[in-house]
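Participant: fold the stuff below for me.
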Amino acid sequence: MKKIIYTITALFSLSLASSCKKYVDINDNPNAPTSVDASTLLPPILAGMARGNWYDSRYIGQYAQIWGAPSANNVWDQEGYVPGSDSGGEMWRTIYFSLGQNVTLMQQDAEKKNKYDYLGVSWALRAWGWQNGADEYDYMIVKEAYDPTKLTFNYDAPEVVYAEVVKDCQKALDYLNLAIKTDGLTVGPDLAKGDYMYYGDRAKWKKFVYAILAQNMLHFTNKASFKPDMVKKYADSSFVNNADNASVQCTGSQSGDANFWGPTRVNLPSFRQSDYMVKLLDGRIFAGAAAQDTLADPRLPLLLARSKDRAFRGVVAPLGDPNTADANLSIPAMAGATTANSATASAKYIFNDNSRGVLMTYSEVQFFAAEALFKKGDMDGAYTAYKNGVAGALDFVSNPPIASSLTGTQKYISQAAIDAYMTGPSVRQTAAQLQLSDILQQKFISLFVWGAPEAWSDMRRYDYSTQYFQGYVKPTTIYADNAGKQVYLLRPRYNSEYIWNVPALKLIGALEPDYHTKKPWFVLP
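Facilitator: This next block holds a predicted model:
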């Protein structure tokens, strides 16, 4: 783990303190305090959360066939990995480095100064990290994670990690409620100083916590302990519209503060949209082959790129781009961008430099509830949540979040087009018509680009079944080390675990070349 660097530094500092105590005392620097105000720690932590989610999404997006490489036999399109590389380990880095001791320092400052809202936010961040980490890596280091006396760390079973999510969420809610009770304010003035997600709005932070709880319980669908009513309860306490979405401000003034999917960062041009994604949006999956183009989703030209002949095509993993005579354009396609680095260009969807970095949305949470209620057998409740999810996703694409506001200023889809889609054959018109595949595949669309980890979680929970993911095609060539099996895990981060923590990796089987094909705990019955 990266934290080893901190441990070594701490031990070195202790050595200096014992042998040169007087020297250290007289050279204390008031401009470099040993304690840091919570408001200065929160912004880089939020930026780290977004980074962790997005960096890994590039590879997870290939696993889930959201996009693929333009050339044939890309290792990620084959559901493999790159040995000796940190690729796919960014969420690991986020949990133990970007959040890591920074969250601990934030908690220490908040405890000393009775900043209950910062304490609440800190536990929300911890919960979000454990949830995403468990979904991607399965085994995680929880109990020993931030122990400065250790140089190697034991892994905890995944059920421990998921239980930690719930525990931390409850702490977050307790502290946020205490903050509101203490001063009677919904928006905390001190929290607003460092909060580039909700600008001090404690009530919205509570909604974010409930969204994490809903996601946590939803991922238990294959287990006897799954409680669909709890998913619905948490969803009802969570986001009520897209203004509540969890997203991080990106100013787009330069590469360091630009949206990951914007033109300045140039992170997506090497990918091509998948054939599966095209079929979901052009009408073929939901409305049949004859519906292609005539009943296309109004989001299609906003999310995907046209080829030179104006047709929409996608790549099939791991074959690369088959259209050699008229190659697919890279994604995203910019609308109205005048320069490659234009932060003010009118980009489609969230492909602008100053588009907010999205972490969770209202539509996603509604699809949580829809799936849970469908599995319970409450078809009317499932249908209502499903329709809310589709409508919320359309609204999100039509009015994407830009800059520091939580909503955009330009409608990219007309209300007439939205109404036509909502009443058309791609959206089920009665509860009796609703199938689980409708919920999962509309959710898949709603997660495009920013939500690849959750899309992959859904695919794994249902074992990549074409019954529920009807346009999905298993790669024709699977990575050799997979032994014919499909991918189910990301391997822990190479430059921490595989360099410093090998004995612990051996205990969980992570040294095996096919470890990434092991089904995670949340997928198993």
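
Participant: for the rest of this, base every contact and every neighbour count on C-alpha atoms.
Facilitator: Noted.

Participant: neighbours of Ala340, just the number please.
Facilitator: 14 (other C-alpha atoms under 10 Å).

Participant: may I have the secondary structure class of it?
Facilitator: coil (DSSP: H, G, I helix; E, B strand; the rest coil).

Participant: so it sits against Pro269, correct?
Facilitator: No - assessed by C-alpha atoms under 8 Å, Ala340 is found out of contact with Pro269, at 11.8 Å.

Participant: please give me the structure for this one as well, since I'd like to look at both together:
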Amino acid sequence: MRKNTYIAAFLLGLSLATTGCKKYLDINQDPDTPQNPDASSVFPAMLAAIPRGTQYDARYIGKYIQNFSTNTANNAWDIHNFQGYPTATDVGGDMWRQVYFGLGANLNYIINEGTKKRQWDYVGAAYALKALMFQMCTDEYGEVIFTEAFKENTSVFKYDTQPDVYRGVDSLCRLALANLQRTDLNPASSPLSKGDYIYNGNTALWTKFVNGLLARNFHRTTNKASYNADSVLYYIDRSFASGSDDFMVPFDASKNDDSNFFGTYRDNLGTFRQTKMIVGLLDGSLLAGSTTFNNRDPRIKHMLSTSTDTTNGNGGYRGVDPGVGETNTLNSRTAVPWGDSLYANPSSTRFDPTKGKFLFKDQVVSPVMSYAELQFMKAEAAFKTNKTLAYESYLKGINAHFDFINRATFPRSNKVIFNVTPISAVERANYLASANVKKSGGDLTITDIMLQKYIALWGWGFYETWVDMRRYHYTDIDGTTGQVVYKGFVIPALPAGNNGKLANRIRPRYNSEYVWNLPELERIGALAPDYHVKEMWFSIKD
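Facilitator: This is a model prediction of the structure:
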């Protein structure tokens, strides 16, 4: 990171105001661009910036976890090929950009200004966003800059280990909770509701969100002797109580920058196709062992796209394998994510709220954390010691995802997710009674939990799914079934430079680290050709 780039454009006035131009600025104030903006005017931009990091880099993480694959053969990300000294590109560096530049010191500004004005609700919410972004950052890159993240007057920043960053995220969460629970707010200051379009200033919901972040943080270490399932359960029980608590970023879709990155207007999924893995999880073949209609998940018609040719035995749902690309022809090709029987974008470069499907519309939410996700996490945490609780949470997770798809209204009038009509009560009951869903805690396996969680996070929870897959090393065996946990996952034809390993991390952003911070990259081994397959600390068993 360069020493002067941590200040976002809309805060540039802060540095100018300290120069010899102060008098000039004092007599030429622009009310539309205040020199010391209130937290309420900065905070909305911070919320809008979250999808910038998550959705941009999801193009690559989504291929690692086989949510998507490319419709042509040998795509580098499909085959986990990102070794060697990187070229001058920031591909895979958008989360890094958002943590250190997009949100970065702007969140610090909200915290500092909010503290001066006793805007403890803004301070708490800003700490929550810092915790979220640093957690995702270390989950993606491994060792990252934390303690020196916003150190001034230097161009070389020390990297911290993952355990240190995890502890730092925990501390940020504690600060968030402490401030969100304060009642001595300055009544003259702008309330959080003025700048918060996620929870409309409801600090109780922000508190639940922070507890969810703590649950994520504790649950990362399932492979460690220090893992404490009780802590995970404790924070989940204090987090979301239903899907109405979900943290979702909405889009107005009035211009490019406030339109969903995955929507038709922005045209960023043109070569992306659903994989055989997600098709197999939803058509009955992987979970029930049969694609007969009774075993077909009713969510499939809302989440995936069908080809024109529906004669393949599962209703026409097709997918591609990573690195192989499209092998079908004509009307049997895998459809684009934006709709059934579509093989091209239906409305590129023009806003059309009627076009698109599922989470791939111009004006549809980008989820960040969901009740369903937390229930599956709870099921996994409880699995070894309390099968009854694990099974109860497993069923709650499935039903919560059905509710998520069926939801009738979203923030800021965002479009619904379901396709034409919601999933009916009969369809849901039939699915729960099918062979896809286990009927008791005694029959439940880790595979059941993780595959249902995979379905519930498909199309948005890319970071969480990648963490999960790496915790299970992609191909770990379920001790109960004797089969791999992630049934349907295909190991692509890996390049020689991977040494037979799948990707475990993405390299730090080129346009700051490989240009300005090479000594630190050399110290942590990031110049090695196979750095991208180096196992993460959280997934190493001890």
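
Participant: excluding chain neighbours, give the residue nearest to the alignment partner in the second structure of Met140 of the first structure in space.
Facilitator: Aligned counterpart of Met140 of the first structure in the second structure: Val144 (TM-score structural alignment). Nearest in space to Val144 of the second structure, with sequence neighbours left out and distances taken as C-alpha to C-alpha, 6 or more residues apart in numbering, is Tyr159 at 5.0 Å.

Participant: again, but for Asn295 of the second structure
Facilitator: Using C-alpha to C-alpha, 6+ apart and skipping the chain neighbours, the partner closest in space to Asn295 of the second structure is Gly284 (5.0 Å).

Participant: doesn't Pro298 make contact with that neighbour?
Facilitator: No - in this structure, Gly284 of the second structure is not within contact of Pro298 by C-alpha under 8 Å, at 10.3 Å.

Participant: please say which position in the first structure Val515 of the second structure maps to.
Facilitator: Aligned counterpart of Val515 of the second structure in the first structure: Ile499 (TM-score structural alignment).

Participant: residues near its match, how many?
Facilitator: For Ile499 of the first structure, the count of nearby residues is 11 (other C-alpha under 10 Å).

Participant: give me the mean distance between the helix or strand where it lies and the second structure.
Facilitator: Per DSSP states H and E: Ile499 of the first structure is located in helix 499-500. Compared with the second structure after the fit, helix 499-500 of the first structure shows a mean deviation of 0.9 Å (mean C-alpha distance after the TM-score superposition for the first structure).

Participant: same question, stretch 46-55 of the first structure
Facilitator: The superposed stretch 46-55 of the first structure is, by mean C-alpha distance after the TM-score superposition for the first structure, a mean 0.9 Å from where its aligned residues fall in the second structure.

Participant: just the buried residues of stretch 227-247 of the second structure, please?
Facilitator: For stretch 227-247 of the second structure, the neighbour count (16 or more other C-alpha atoms under 10 Å) marks 229, 232-233, 235-237, 239-240, 243, 245-247 as buried.

Participant: identify the residue nearest whatever residue of the second structure lines up with Ala127 of the first structure in space, chain neighbours excluded?
Facilitator: With the correspondence set by TM-score structural alignment, Ala127 of the first structure lines up against Ala131 in the second structure. Leaving aside its sequence neighbours, Ala131 of the second structure sits nearest to Val169 (C-alpha to C-alpha, 6+ apart; 4.9 Å).

Participant: map the one you found onto the first structure.
Facilitator: In the first structure, Val169 of the second structure lines up with Val165, judged by TM-score structural alignment.

Participant: okay but Val324 of the second structure is in contact with Asn74, surely?
Facilitator: Yes - contact between Val324 of the second structure and Asn74 holds when scored by C-alpha under 8 Å: they sit 6.5 Å apart.

Participant: max-length helix in the second structure?
Facilitator: Using DSSP state H to define each element, the second structure has its longest helix at helix 39-64.

Participant: what ranges do the helices span in the stretch 351-500 of the second structure?
Facilitator: Per DSSP state H, counting those that start in this stretch, the stretch 351-500 of the second structure carries helices over the ranges 371-382, 387-406, 425-433, 446-457, 462-471.

Participant: follow-up on the earlier one: which residues does the match of Met140 of the first structure contact?
Facilitator: 137-138, 159-162, 165, 508 (C-alpha atoms under 8 Å, 6 or more residues apart in numbering).

Participant: so which of these persist in the first structure?
Facilitator: Contacts conserved in the first structure for these, using both residues aligned by TM-score structural alignment, their matches' C-alpha atoms under 8 Å: 137-138, 159-162, 165.

Participant: what about those residues, which one has the most neighbours?
Facilitator: Greatest neighbour count in those, by other C-alpha under 10 Å, goes to Cys137: 27 neighbours.

Participant: what about it, distance to Arg407 of the second structure?
Facilitator: Here Cys137 of the second structure is placed at a distance of 30 Å from Arg407 of the second structure (C-alpha to C-alpha, to the nearest Å).

Participant: neighbours of the equivalent of Gln433 of the first structure over in the second structure, how many?
Facilitator: Aligned against the second structure by TM-score structural alignment, Gln433 of the first structure finds its counterpart in Asp443. Close neighbours of Asp443 of the second structure, defined as other C-alpha under 10 Å, add up to 12.

Participant: kindly report the same for Ser226 of the second structure.
Facilitator: 10.

Participant: now do the helices in the stretch 51-200 of the second structure.
Facilitator: In the stretch 51-200 of the second structure, the helices defined using DSSP H, counting those that start in this stretch lie at 94-97, 104-116, 120-141, 162-180.

Participant: this completes my enquiry, with thanks.
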